[in-house]
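S.K.: Sequence first, then the predicted structure, then my questions.
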Amino acid sequence: MTTRNSKLKWIIWSVGLCAYLIAVVNRSSFSALGPVAQEHFSAEATTLSTFVVLQLVVYAGCQIPVGIGLDRFGVSWVVATGLAAMSLGQLALGATESIPVAIAARVVMGAGDACIFTSLVRLVAEWFTRRQTPVVNQATGLVGQVGQLLAIAPLAALVGAAGWFAGFAALAGFGAVVMVLVALLLRDGPGVGTLLERLTGRNRVARPAAAPESVETGMLIITEVLPVVGPGSSGVLPALRSLARRPGIRLAFWIHFATMFSADSFLLLWGTPFLTGGLGYPFAAAAGVLNAAVISSMVTAVLFGPILSRFARHRVRMAFYGVVVMLGSWAVLLAWPGAAPVWVAGVVAVVMGAGIPLSMIAFDVVRSHAPARQLGIATGLANMGGFTAALVAILLIGVALDLQGSGTPETYDLGSFKVAMALQFPLWLLGMVMILIERPKAQRDLDRHTRRP
């Protein structure tokens, strides 16, 4: 019952998906509420950016501690802690009109959010085979994007109908329900007890044993590395230095950096203001464009999973050319004379949405290059890439709008938004250059540790 071929793994994965769904809704709760939040807190664009930027700073900064926690304590503890933090943060955000309190609440939410996705990637690695992993990771991203859909029109409607506090209190309540499911059902790996069983002493196994990966694709994962923490550990800093020296881990970071940040900055905050305040679309059209990005990410996740599983050696090229297409589509949108038609923004949204499943390639790269005993912290390092780029983009856009005197809904204009949104281009170019630099190094390093039949 506890083998990787067991039906149990699908139950475990489903519980993890529920936690990830809640995390995405919490993370994206300002996606359709940007103007409403500005009115609620009487905030300008830079201040509004700060809400999301600080959340992402904490998210990115917590990836290493979360990775260490995963390697030391296991998935269920980390996920339960994250859900508790997000619920508390949403309650505080809903109950206040104070900007400092609201920012603190978003920081707490960022810390909680940081615990979820990396844990789910680790969970998939423990329960599924190497050939299954790309497909399951893409399916994970697909289901997670349902949270983006819920955070656009439904959450805006809930807040509009029930009020600011009721909307955010409902999110906190859903998080608490999922936390109970985690305690009752989630198992870190085959043979490991649930959180409730371990707390009551019925099963004291805290995490799965670090066993060598089975070789299913001709790749050999290095396992002769000490754990990051715990008995016989290497220590955190030596582990970080060791991972940073691995070109495959650096490559994963830059893939995540380049593919994900635009969709995140668009869906987390600046999509609705840009579409309504800049391009002048009605809210219904703007919501349609946002939904197009989310639906695109879901559809492409279904397509990319089997493709990546079959053509694993071409995965980095797919990520790189995806970034090229993304950059080109935004160039067309911003260079369009005046306000581009809705269909043009929709095409850009579809291309941008595909970047989310493309970013999952980073975690397949990590699994090919990271030592098994350091998989948690290595996954956290890669996951920092896209969110680091996203927080930089979000902050730059807000500052650029304020510097042009267009930092509030009353002063938004298309020209200012075009200048602000163009600040994404240097980030794409940086990511593309670093992918080109690190890819051949990573391939040579992998070849040295590859066992071929």
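M.R.: Okay, I see it. Numbering: from 1, shown residues only.
S.K.: For the rest of this, base every contact and every neighbour count on C-alpha atoms.
M.R.: Will do.
S.K.: which residue packs closest to residue 291, ignoring adjacent ones?
M.R.: Nearest-residue entry for residue 291: residue 149, 6.3 Å, with adjacent residues in sequence omitted and distances by Cα to Cα, 6 or more residues apart in numbering.
S.K.: What separation is there between that neighbour and residue 28?
M.R.: 9 Å (Cα to Cα, to the nearest Å).
S.K.: ok so, going back, look up how far residue 171 lies from the residue nearest to residue 291.
M.R.: Taking Cα to Cα, one finds residue 149 at 14 Å from residue 171.
S.K.: And for residue 325?
M.R.: Distance from residue 325 to residue 171, by Cα to Cα: 36 Å.
S.K.: Neighbour count: these two, which is higher?
M.R.: residue 171 (21 against 15; other Cα atoms under 10 Å).
S.K.: The more buried one contacts residue 89, correct?
M.R.: No - if you go by Cα atoms under 8 Å, residue 171 and residue 89 don't touch, sitting 10.1 Å apart.
S.K.: Okay, one more to line up with it:
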Amino acid sequence: MDKQNSKYRWIVFTAVLFTYFLVVSQRTAPGLITDQLMKDFNVSASTIGLLTSIQFLAYASLQIPIGILSDRYGPNLFLIAGALLNGLGTLVYSFAPNEFVLLVSRSLVGMGDATIWVNLVLILSQWFRVKEFVGLLGLAGMAGSLGFLLATFPFSAWIAHTGWRTPFFTVGVLLVLCGILLYVVLVKQPNKRFKEDNLVTVQTEQKREKTLLMLKRIFSDRQAWATFFCHFGLVGTYVGFIGSWAVPYGMQMYGMTRSEVSQLMMIGLVGAIVGASLTTWIANRLESIKRPYMVVHLVVFVSWAMFLLFSGKPPFFMLIILFFIIGYGNGASALTFAAVRQSFSMREVGVVSGFANTGGFISAILLPSIYGKVLDHFQLVSSGVGYFYGFIIPVLFSILGLMGGFLLREQRKESSKASGLSV
């Protein structure tokens, strides 16, 4: 039976998306306990920024290697290993006795997380038809946004009730179990149900000869850089801020409790859920990725600029709107990978997806660390001044995202012709 016409593909889809949902929750959940970590371990804002950045550094540095290896050897085992590694890192985090162990654990989480999205894209490409792909990316984006949503009010309430270690331990156990589930769903059952596809072997032999040439072509390709900067401007600004400084910002600038800030973050995540589904739907209806994506980038840039216009503290009703819009942009970033799938051959989707994803998480590495240094620099003046200057960073990053949108081309048919494979 053909994988792309089987009912079993929806079991694969569900298992992969549930794992992605849990993994994404651990990108920003540590941001809920930023102030507690500073007190418990007696560390500075710069150290907290490093904790966030080290996770995203591990993630970003592995995107291209994971893309190459997944294109060559297939995505299943890498996705399984990533879930197990993410779970192990989260378990270590829950037992951490000092900041060094915290750094090691977040590195493990970042390494595991690095395998997830690229291989999710490849698995969806293998199990679903091209016409289904953009819509399913929207659903995957919604799953990720729900993961972020878990790491707001529900996780915050859980932390308030039990302390921060128990929730992280529980999620770590669940992620390890997800790794076992993925082995059954992606490897064991398909080996019984479907005949082995020789296409992977053929492509592997071709790629062993052409990997360096392929990388050279991708690194000099306008479309690849366009997707890189699109992701840089939307994902890193949102994830970097929410995952590190959103909670202290709300507590210090607006006098909110942790629970209240987590509810504000939920508004952004509702925006992300809407953005993932609505923007991919609009792109399908318009048969255009560039036009709706350009609008998203422009609106997100204006939203970050509003923080500067109001000296780092916009009116509260406007803050709610801004969080929703910025979250919407993060959800809409699924269009980055729709553009990759549209523009490049299946033989290159993994590595180009990894390259584009690197852009988002390089900005997620830079933002928390730079923001922390800005706050440390201005702490003797006032926290308000520090946050105001800190918002210059996402404004500049979103300009790069807007530039990526301008560079993006709708479709390059010559890419598929050159590769000898259809996209």
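M.R.: Yes, it's here. All values derive from a computational prediction rather than experimental measurement.
S.K.: What does the superposition give as a TM-score?
M.R.: Put the two chains on top of each other and the TM-score (TM-score structural alignment, normalised by the length of the second structure) is 0.91; 419 aligned residues with a Cα RMSD of 2.6 Å.
S.K.: In the first structure, what sits opposite residue 103 of the second structure in the alignment?
M.R.: Counting by TM-score structural alignment, residue 103 of the second structure lines up with residue 103 in the first structure.
S.K.: For burial, what's the neighbour tally of that match?
M.R.: Residue 103 of the first structure has 22 nearby residues by other Cα under 10 Å.
S.K.: Tell me the spatial nearest neighbour of it, not counting adjacent residues.
M.R.: Nearest one to residue 103 of the first structure, counting by Cα to Cα, 6+ apart, is residue 51 at 5.5 Å.
S.K.: ok, back up a step: remind me which helix or strand the match of residue 103 of the second structure belongs to.
M.R.: helix 99-114 (DSSP states H and E).
S.K.: what helices or strands is that helix leaning on?
M.R.: Packing partners of helix 99-114 of the first structure (3 or more Cα pairs under 8 Å, 6 or more residues apart in numbering; DSSP states H and E): helix 8-27, helix 45-61, helix 75-95.
S.K.: closest one to residue 338 of the first structure among the ones you listed?
M.R.: For those, the distance to residue 338 of the first structure is smallest for helix 45-61, at 22.4 Å, taking Cα to Cα.
S.K.: Relative to the second structure, what is the average displacement of that closest one?
M.R.: Aligned to the second structure and superposed, helix 45-61 of the first structure gives a mean residue distance of 0.6 Å (mean Cα distance after the TM-score superposition for the first structure).
S.K.: about what we covered before: need the contact list for the match of residue 103 of the second structure.
M.R.: Residue 103 of the first structure makes contact with 50, 51, 54, according to Cα atoms under 8 Å, 6 or more residues apart in numbering.
S.K.: can you check residue 9 of the second structure too?
M.R.: Residue 9 of the second structure sits in contact with 3, 127, 128, where contact means Cα under 8 Å, 6+ apart.
S.K.: need the contact list for the nearest residue to the last one once chain neighbours are set aside.
M.R.: I take that to be residue 128 of the second structure. Excluding the flanking residues, the one nearest residue 128 of the second structure by Cα to Cα, 6+ apart is residue 4, at 4.9 Å. Each residue near residue 4 of the second structure by Cα under 8 Å, 6+ apart is listed here: 126, 127, 128, 129.
S.K.: Specify the local secondary structure of residue 42 of the second structure.
M.R.: coil (DSSP: H, G, I helix; E, B strand; the rest coil).
S.K.: Can you tell me how far it is from residue 103 of the second structure?
M.R.: Counting by Cα to Cα, the gap from residue 42 of the second structure to residue 103 of the second structure is 15 Å.
S.K.: repeat for residue 159 of the second structure
M.R.: Distance from residue 159 of the second structure to residue 103 of the second structure, counting by Cα to Cα: 20 Å.
S.K.: same check, this time on residue 93 of the second structure
M.R.: 9 Å.
S.K.: same thing with residue 302 of the second structure?
M.R.: For residue 302 of the second structure, the distance to residue 103 of the second structure - Cα to Cα - is 34 Å.
S.K.: do residue 405 of the second structure as well
M.R.: Taken as Cα to Cα, the span from residue 405 of the second structure to residue 103 of the second structure is 35 Å.
S.K.: ditto for residue 179 of the second structure
M.R.: Distance from residue 179 of the second structure to residue 103 of the second structure, by Cα to Cα: 23 Å.
S.K.: ok now do the closest residue to residue 88 of the second structure other than its chain neighbours, which residues does it touch?
M.R.: In space, and not counting its chain neighbours, residue 88 of the second structure is closest to residue 172: 6.4 Å by Cα to Cα, 6+ apart. Applying Cα under 8 Å, 6+ apart to residue 172 of the second structure gives the contacts 86, 87, 88, 89, 90, 91.
S.K.: Assess the claim that the first one and residue 114 are in contact.
M.R.: Read that as residue 86 of the second structure. No - look at residue 86 of the second structure against residue 114 with Cα under 8 Å: they stay out of range, at 9.3 Å.
S.K.: Give the residues shared as contacts by those two.
M.R.: Common contacts of residue 86 of the second structure and residue 114 (Cα under 8 Å, 6+ apart): none found.
S.K.: State the distance from the aligned partner of residue 237 of the first structure in the second structure to residue 202 of the second structure.
M.R.: Mapped onto the second structure by TM-score structural alignment, residue 237 of the first structure lines up with residue 212. Separation of residue 212 of the second structure from residue 202 of the second structure (Cα to Cα): 18 Å.
S.K.: Centre of the chain to stretch 301-312 of the second structure, how far?
M.R.: 23 Å (Cα atoms, centre = their mean, to the nearest Å).
S.K.: Ignore what I typed, I meant stretch 47-66 of the second structure.
M.R.: For stretch 47-66 of the second structure, the distance to the chain centre is 12 Å (Cα atoms, centre = their mean).
S.K.: picking that back up, any idea how far the residue nearest to residue 128 of the second structure is from residue 255 of the second structure?
M.R.: Residue 4 of the second structure is 52 Å from residue 255 of the second structure, by Cα to Cα.
S.K.: With residue 415 of the second structure instead?
M.R.: Distance from residue 415 of the second structure to residue 255 of the second structure, by Cα to Cα: 53 Å.
S.K.: For those two, indicate the residue with more neighbours.
M.R.: Between residue 415 of the second structure and residue 255, residue 415 has the larger neighbour count (other Cα under 10 Å), namely 16 against 12.
S.K.: Which residue, other than its chain neighbours, is closest to that one?
M.R.: Using Cα to Cα, 6+ apart, the closest residue to residue 415 of the second structure is residue 344 (5.9 Å).
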